[in-house]
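Colleague: quick one: sequence plus predicted model below, questions after.
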Amino acid sequence: MVDEERPPEVLNEKLSQFLVHWDGPDDPENPKNWSKLKRWYVTVFGSLLVFNASFASSAPSGILPQLIVDWNMSTEIATLLIAIFVLGYCVGPIFWAPLSEAVGRRPIFIIAFTLYTIFQVACAVAPNTGALIAFRFLGGLCAACPLTNAGAILADMWDPDNRGRAIAFFALAPFAGPALGPIVSGYMTVAGVHWRWLFWVLTFFAAACTIGIVFTVPETFAPTLLTRKARALRKKTGDTRYFSALEVMEKNPRRLAYLIFGRPFKMLIREPMLFFITLYMSFVYGCIYLLFEAFPIVFTLGHHMDEGTSGLMFLPLFLGGCTGAASYLFLFNPRYEKHIERFAPKAVPPEYRLEMAFIGAPIFAIGFFWFGWTSFPSISFWSPMMATSLLGLGVVLIFLSLFNYIIDAYLMVAASALASSTIVRSLFGAAFPLFATQMYNRLNPRWASTLLGCLAVLMIPIPFVLRVWGARLRRKSKYAPTD
C-alpha cells in the first residue's frame, strides 16, 4: 500500500522473478479481463447489496406510528430507530473497508451479510425498545459493508474508461433504498400488517442476498487473487520461493490496527479534496434522511394524508434519481468517452468527472427552495411533491460525479477513501433526522427548507474549485496516483 513500508522481499531485485504478477495485460484471471457479462453481473449484484442496506435504513419510518402506540414510545425514540441504523454506517466502514484490502472482498461480504441477516431476525423478535435499538445499530454496522466495498469492487473490475456506466448503478442504489423504504412500510401500516413483519421482510431480503454472495460472487481484489496464484505455482512447481506482495506484508496487530483505524482518517485529514468532497456529500446525504421527518409534517399533517399515501410522496424523489442516472448514461458518459480519445494513451484526469456536479449542485439547491415555498396546505400537494424530483436529480448527479472522482483519484486505496467518506456521511445521515422535526416545527416548512437551500448554495463552488485546483492537489498527495 502507498503509505506502508515495502517488505525487503518485494524491493529485492534478486527475488523479483519470484514475485507473482499477472501473465501480461490480457491475463484472463485479472478481474479487468473478465467477460462483460460476468463483470456486469457482479456490478448489478453489488448495487443490489447497497440497495438492500439503504432500504433497511429508512423502511421503519412507515411503522413508527405502530411502535409509538404498541410500546408507548416517544417520537424522539421512534426517530432514533432510523438514526441509530445510519449511525452503524459510521462504525462499520472502519472495519470492513480496510480489512477487505487485507484479506479480500468476498470473505468480508460473506461475514458482514451473514451477521446482517441475523440482526434482522433479532429486530423481528426484539422484546423491548432497548433491544430493538441495539439490534438496529448492529444491523447498520454490518450493512455498512457494501456501502464502501461495492464501490471498491467496481474499481477492481473496471478501468477508468469503462467504469462510468457501472458507477451509475452503484450511485443510484444508496439513494433509491431510502426513497422506496417508506413506501413499502407505509402501505404495510395502512394494510394493518403488524410492524414485526417489516423486519421479517428485511430478513428474507438479507438472507437472499447472503445466499447470492456465497454462491455467485467471486473474489475481485487483485492482491488476493495473486496470492491464490502464488500458492498454485508453489504447489505446481514445488518451488516455495514464489510469493505475492500481499503474503509478505507483515501481519501483526500494529499493521491491522493501522489498516482499520489509521488510513481512512489519515486520508480524510491529509487530503483537502477528499475532505471537501466528503463535506458536500455528507450534507446532501443528511438532507435525504432529513426528508423522512419533513415529509410527515408537510404531507401527513399539512395535507392530511395517511402513511401509505405520504410514503408515495417519495416516488418523485426516486424518479428524479433515475432521471439523473439516465442522463449520465446517455449524455455525460458519451462526453467522457470523447475525453478518453482526447487524452489517449494517458488516463483522463479525474477532474473531468465533475461536470455532472456543475449541474447537479444548483439543481439540488433550487429543489429545496421550491419544496419549501410551495409547502403551504393551501397549495396543491403536487407542487412540493414534484419539487422532490429536482432534489432526486441533483443528489444523483452530485453523487455520481463525486463517487467517480474519489475512485479515479484514489484508485489503489479506493475502499479506504470511500470508508472515510461514508463514516462522515453517515454521521450527517444519523444526525439530521434527530433535529429535523424540531427545525421544521419551529421555523415552519418554508423557512426550514430555505435554510437548507441556502446551505446548498454555499456548497455549489466545491466542484468548481476542484476542477481548477484538483490536479495541483493530487500532485501533492501520497494516495492519488498521477502521471
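Modeller: Perfect, I can see it now.

Colleague: when you work out contacts or count neighbours from here on, use the C-alpha atoms and nothing else.
Modeller: Will do.

Colleague: spatially central, which residue of the protein would that be?
Modeller: Leu147 (3.7 Å; CA atoms, centre = their mean).

Colleague: tell me the helix or strand right after the longest helix anywhere in the chain.
Modeller: What stands out as the longest helix in the chain, according to DSSP state H, is helix 414-459. As assigned by DSSP states H and E, the chain's next helix or strand after helix 414-459 is helix 461-475.

Colleague: flag every buried residue along that next one.
Modeller: 462-463, 466-467, 470-471, 474 (16 or more other CA atoms under 10 Å).

Colleague: Lys32 against Asp156, yeah?
Modeller: Yes - using CA atoms under 8 Å, Lys32 makes contact with Asp156 at a distance of 6.9 Å.

Colleague: could you find the closest non-adjacent residue to the residue nearest to the centre of the chain?
Modeller: Val50 (5.7 Å; CA to CA, 6 or more residues apart in numbering).

Colleague: pretty sure that neighbour belongs to a strand, no?
Modeller: No - using DSSP: H, G, I helix; E, B strand; the rest coil, the secondary structure at Val50 is helix, not a strand.

Colleague: that one and Asn128, how far apart?
Modeller: Distance, Val50 to Asn128, using CA to CA, to the nearest Å: 28 Å.

Colleague: got it, and Thr227?
Modeller: From Thr227 to Asn128 the distance is 47 Å (CA to CA).

Colleague: for stretch 297-306, which residues meet the burial criterion?
Modeller: Neighbour count says stretch 297-306 has 297-300, 302-303, 306 buried, by 16+ other CA under 10 Å.

Colleague: span of that stretch from start to end?
Modeller: End-to-end distance (CA to CA), stretch 297-306: 12 Å.

Colleague: one step back: what's the residue nearest to Leu147 in contact with, if anything?
Modeller: The contact partners of Val50, by CA atoms under 8 Å, 6 or more residues apart in numbering, come to 146-147, 150, 170, 173-174.

Colleague: got another, please set it beside the one above:
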Amino acid sequence: MTMNHDYDVFCSPRQARKWVDFLCFISKIDDPKSHTAFQKHVIVSIITLSAFTAPFASSILFPSFTSLVDQFHTTDTQVALTTTVFLIGLAIAPLWWSSLSQQYGRRPILVASFLLSVVAVIVCAVSNSLPLIIVFRLIEALGCSSAQSVGAGVIADIYIPTERGTALGWFYLGTLIGPLIAPIVGGALQVWLGWRANLFFMAIFTFCTAMLTVLLLPETLVKPAAEEAPKLSFLQAVRRDALAPFSKLKFLLIPSIVLSISYVSICFASLYCFNTTLPYAYSAAPYHFSAIEIGLCYISNCLGYAIGSVVGGKLSDAKLRQYQQTHDGAVEPSVRIHTVWYGVGFVPAGLIIYGWLVEEKTFWLAPLVGAFLFGLGLMLITSTIMPFLVDVVPGAGASVVADLNLVRNLLAAVGTVVSPIAADNIGFGWWMTILAILCSLAVLFVVVVVWKDATWRKAKTGPEEAV
C-alpha cells in the first residue's frame, strides 16, 4: 500500500516544509483554519502555556523580596526594580515580536525568543550583583514576552471569528493566572532552596516551553504568493524590522481600540497593585503567614479567573453568533463588547471587599472572597474585550494585542512601584477603594464605545493591512 505523503499522522493536508518546520508533529498546511479540532486544542494549549510564561516569570520573585534585600544589603524599592523592568520589557517587546512574526513566521520567532529568555534568566540565577540581575531580568522579559502578541495572531490564524472568543479566553487566562500561580511556586522554592532556585526553575520551565513549541506548534501564518515581499539587503531588512513596530501604534488612534485598551489596562494594573500588596498584608500581624502560605492565598483569584475564562469566552461567542443569525451572517466584532457588563461590577466590589477586610484584620479567608470576585470580574471583562481587539482590524490582531500589552504593562509597572508606598501611607482599605473608583470610572470608556459604535462603523476608514 502506498502512503499519501500529502497527509501527516493528524490527517491534515501538508504544505511544503521548510527547515524550521521539521521536528513538529503537526504539519504546516495551506489553510490553518482547517486543522482538526484536536490539533487546534493542542495549538491553543501550547500558546496558552507560552503566554503564561512571561507573567509567571514577572511574579516568581515576589516571595523572595525580603531575602534579596538581605542578600544584597539594599532597599525594598531597589529589589522591586527586578519586577518593574520586567514589566517594561513585557510592555515594549511584543510590538517588535508581532511584526517579526508576520515577516518570518510565528513558530521561529516564538522558539528563538524563548531561548534568548533562557540564557538571560540563567545569568540572573548565577549573578552576585543586583544591578546585573535587573539588566538581565529586562532581557529575560524581552524574550519570553513574544507569546503575548504572537499567540493572539496564532489563534486568529486557526479560528474563524465566531470560535475565537472561547480560544482567546483560554489564551488570556494564561496571561492572567501566571502572576497568581508564581508566588505559590516561588514561595515553596524560596523556603526549601532559596531565591536562586526560583530563577533556575524559570530557566528550566522556559526551555521546556520552547521545546514543546518545537514539537507541537506548526507554522500557522500562510501568506499567498502574491504577498511575498521583494528580497532586501541585510541592512535594509534590519532597518525595516527595527522601524516596523512604530507603524502599529497608529491603531491606538482608533477610538474604539484605545478606549477598550484603556479600560482593560486600568483593571490589569489593579491586578498588579493587588499582587504587590497581598504579601505585605498577610506577612504582618495578625496573620504572620509564611512565604508558602502567602502564595496559597492567590488560589482565590485563580478560581475566579478559571470560571470567568470559560463563561466569558462562551458569552462573547454566543453574542456574535446571535448577531450573525439576525444580520445575514455578517460579523461585527464590536457586538462582543455588549457582554462586558457581566463583569464590570465584580472588579470594584472585589477590590473594596479585599482592601477593607484586610485593613480591619478580619479572619484571613474573608478578604480572599473579595480577591475571588475581583478575579472573576477581570476575566469576564478581558475574555470579552480580547476577541474584540483581535477582530476589530482584520488581519492585524497580533499588532492590536501588542498595543494592549504596551499600555497595560506600562500601567502595571507603575502600579508595582506605587502600590506598596500607597498601602503603607493611606492603608489597604483606602488604596483599594481608590483603585475601585478608577476601575468604575473607566467603565465610561466602554459606555462610549457601545454608544458611538454605530457611528464609528459607518465612518470607519481605519487601516486594514495585515499585522
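Modeller: Perfect, I can see it now. Remember, it's a predicted structure, so these values are computed and weren't measured experimentally.

Colleague: TM-score of the superposition?
Modeller: Remark: TM-score between the superposed chains equals 0.88 [TM-score structural alignment, normalised by the length of the second structure]; 433 aligned residues with a CA RMSD of 2.0 Å.

Colleague: rewinding a little: widest-spaced pair of the buried residues of helix 461-475 of the first structure?
Modeller: Ile462 and Arg474 (15.7 Å; CA to CA).

Colleague: all strands of the stretch 51-200 of the first structure, in order?
Modeller: Remark: strands of the stretch 51-200 of the first structure are absent; assignment by DSSP state E, counting those that start in this stretch.

Colleague: Tyr440 of the first structure corresponds to which position in the second structure?
Modeller: Per TM-score structural alignment, the equivalent position to Tyr440 of the first structure in the second structure is Ala423.

Colleague: re earlier: need the buried residues of stretch 297-306 of the first structure in JSON lines with secondary structure, can you?
Modeller: Output for those, formatted as JSON lines (three-state DSSP):
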{"residue": "Ile297", "secondary structure": "helix"}
{"residue": "Val298", "secondary structure": "helix"}
{"residue": "Phe299", "secondary structure": "helix"}
{"residue": "Thr300", "secondary structure": "helix"}
{"residue": "Gly302", "secondary structure": "coil"}
{"residue": "His303", "secondary structure": "coil"}
{"residue": "Asp306", "secondary structure": "coil"}
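
Colleague: pick the one among the residues you listed closest to Val248 of the first structure.
Modeller: Ile297 (57.7 Å).

Colleague: ok, average deviation of whichever strand or helix holds Phe45 of the first structure from the second structure?
Modeller: For Phe45 of the first structure, the element it lies in under DSSP H and E is helix 36-58. Comparison of helix 36-58 of the first structure with the second structure after fitting gives an average deviation of 1.0 Å (mean CA distance after the TM-score superposition for the first structure).

Colleague: flag every buried residue along that helix.
Modeller: 39-40, 42-58.

Colleague: roughly how far is that helix from the heart of the chain?
Modeller: 11 Å (CA atoms, centre = their mean, to the nearest Å).

Colleague: could you do stretch 174-186 of the first structure as well?
Modeller: 15 Å.

Colleague: just stretch 174-191 of the first structure next, same as before
Modeller: 19 Å.

Colleague: go on, stretch 158-172 of the first structure?
Modeller: Worked out by CA atoms, centre = their mean, stretch 158-172 of the first structure lies 13 Å from the chain centre.

Colleague: quick check: buried residues in it?
Modeller: For stretch 158-172 of the first structure, by 16+ other CA under 10 Å, it's 158, 160, 163-172.

Colleague: that older thread, tell me which of Thr227 and Asn128 of the first structure has more neighbours.
Modeller: Thr227 (19 against 10; other CA atoms under 10 Å).

Colleague: check contacts around that one.
Modeller: Counting by CA under 8 Å, 6+ apart, Thr227 of the first structure has contacts 20, 243-247.

Colleague: closest to Trp382 of the first structure among those?
Modeller: So of these, ranked by how close each gets to Trp382 of the first structure (CA to CA), first place is Leu246, at 56.3 Å.

Colleague: the closest one and Arg228 of the first structure: what is the separation?
Modeller: Taking CA to CA, one finds Leu246 of the first structure at 10 Å from Arg228 of the first structure.

Colleague: which one's more surrounded, these two?
Modeller: Using other CA under 10 Å as the criterion, Leu246 of the first structure and Arg228 rank with Leu246 on top: 20 against 16.

Colleague: ok, now which ones touch that one?
Modeller: 102, 223-224, 227.

Colleague: ok, 7 Å please
Modeller: 223, 227 (CA atoms under 7 Å, 6 or more residues apart in numbering).

Colleague: distance of it from Thr227 of the first structure?
Modeller: The value you get for Leu246 of the first structure to Thr227 of the first structure, if CA to CA is used, is 7 Å.
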